[in-house]
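Asker: Just the structure for this:
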Amino acid sequence: MQTKTEAPQPDLLALDQQVCFALAVAARNVIGLYRPLLEPMRLTHPQYLVMLALWEKSPSSLTELAGRLSLEPATLSPLVKRLEAVGYVTRARDAKDERALAVTLTAEGAALREYAPAVPAGIVARLGMPLSELEDLRDRLHVLIEASHQARGADG
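Answerer: This is a model prediction of the structure:
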């Protein structure tokens, strides 16, 4: 029973109280802002993430890329195939380990990096939020991601 001095408790099942809902809507909305910035580069958002990883380290094995991107290799493989079809990467068996598939940037894929800095700058401009707030949000999301990895590991 609630007394007159106690604040009402929020409905924990209300949609706007759900972390998952807020994350899903925010992700959908923000990723949508990337589309017009990536179209001139002929990239989708998932392909852009693959390219970001490869700009950091190329060649990379498909397994290594999947780990960096938190994707299953079976999910990543079609993305890499499409990047190969547009000439941004090549796929080949690793000479050191025939079981591993090495993904390597082509000259065109490496050159695309020159245009990439406009993407984060464009997102910051479109959101109209101070960069410091976006950086803080990103850092807090990394904490959430790590906590979710820990929780999933504890479950099984």
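
Asker: alpha carbons only for contacts and neighbour counts from here, please
Answerer: Will do.

Asker: Geometric centre of this structure: which residue is closest?
Answerer: Closest to where the C-alpha atoms of the chain average out (CA atoms, centre = their mean) is Leu49, at 5.6 Å.

Asker: Who are the contact partners of the residue lying closest to that one once chain neighbours are set aside?
Answerer: Counting by CA to CA, 6 or more residues apart in numbering, Leu69 is the residue found nearest to Leu49 once chain neighbours are left out, at 7.4 Å. Leu69 makes contact with 49-50, 53 under the criterion CA atoms under 8 Å, 6 or more residues apart in numbering.

Asker: what about Leu69, distance to Val25?
Answerer: 20 Å (CA to CA, to the nearest Å).

Asker: One more: Pro130?
Answerer: Using CA to CA, one gets 20 Å for the distance from Pro130 to Val25.

Asker: Likewise for Leu134?
Answerer: 16 Å.

Asker: neighbouring contacts of the longest helix anywhere in the chain?
Answerer: Counting residues, the longest helix found in the chain (DSSP state H) is helix 131-155. In this structure, residues lying in contact with helix 131-155 by CA under 8 Å, 6+ apart are Val124.

Asker: Please provide the structure for the following sequence as well, for comparison with the first:
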Amino acid sequence: MSGTAPEGATPGFLVWRLSMKWRVAVDRAVAPLGLTHAQYALVASLYGMQRSGERPSQRRLADHTGLEPLYVSKLARGLESAGLLERARDPRDPRAVQLALTEEGRAATRRAIGVVQGLLAQLLEPLGGPDGARARELTRDLTALLDTPLDPAAAGPRASGEE
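Answerer: Take a look at the predicted model:
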């Protein structure tokens, strides 16, 4: 899809296309740093949480990023092997694994955040840039959509193709 949206495109389709466009762009932008989009989401979130004084568990990081806990565990093991983060048992809960970026991980994450912020500025330029009123409005709208619970079972007959 280049240029404009196909006629009759639904908001769901447009959200999906935008998310795919963003994922591909971030993947390409952080690849030279040895990261994938999913790894970036994990380390950037962890970076922010650590700066706030938190040492989150894998479960907490999964909830924060929206990634599946099993996938976060797999990503964390790979990032640990690369020397970018440390995994340790939570002393308060032996079933939980806490995560923390290493010094190398913090440095790589700072570089990646700079690259992704540049991409975000490009993406939001048509809306007046990241600090523009339209971008703030978009952020509010996206937050409202993310806060709306979805229950596929409650979608009714249309979900099964029946009318």
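
Asker: follow-up on the earlier one: what does the residue nearest to Leu49 of the first structure correspond to in the second structure?
Answerer: Under the alignment by TM-score structural alignment, Leu69 of the first structure pairs with Thr65 in the second structure.

Asker: try Ala26 of the first structure
Answerer: Using TM-score structural alignment, Ala26 of the first structure lines up with Leu18 in the second structure.

Asker: hang on, the earlier thing: in strands only, show me the contacts of Leu69 of the first structure.
Answerer: The strands, defined by DSSP state E, take in nothing from the contacts of Leu69 of the first structure.

Asker: Still touching in the second structure? Go through those residues.
Answerer: Mapped onto the second structure and checked by both residues aligned by TM-score structural alignment, their matches' CA atoms under 8 Å, the contacts of Leu69 of the first structure keep the contacts 49-50, 53.

Asker: and the one helix or strand Val80 of the first structure maps to, which residues are buried?
Answerer: Assessed by DSSP states H and E, Val80 of the first structure sits inside helix 73-85. Neighbour-count burial for helix 73-85 of the first structure, counted by 16 or more other CA atoms under 10 Å, picks out 73, 76-77, 79-81, 83-84.

Asker: Could you report the separation of the aligned residue in the second structure for Arg138 of the first structure from Gly132 of the second structure?
Answerer: Aligned by TM-score structural alignment, Arg138 of the first structure pairs with Thr139 of the second structure. For Thr139 of the second structure, the distance to Gly132 of the second structure (CA to CA) stands at 11 Å.

Asker: for His37 of the second structure, same thing?
Answerer: Distance from His37 of the second structure to Gly132 of the second structure, by CA to CA: 25 Å.

Asker: Now which residue in the second structure aligns to the residue nearest to the centre of the first structure?
Answerer: Taking TM-score structural alignment, the alignment pairs Leu49 of the first structure with Ala41 from the second structure.

Asker: I'd guessed Arg89 of the second structure sits against Gln58; true?
Answerer: No - using CA atoms under 8 Å, Arg89 of the second structure is not in contact with Gln58; the gap is 10.4 Å.

Asker: all helices for the first structure, in order.
Answerer: 19-38, 45-56, 62-69, 73-85, 107-111, 118-127, 131-155.
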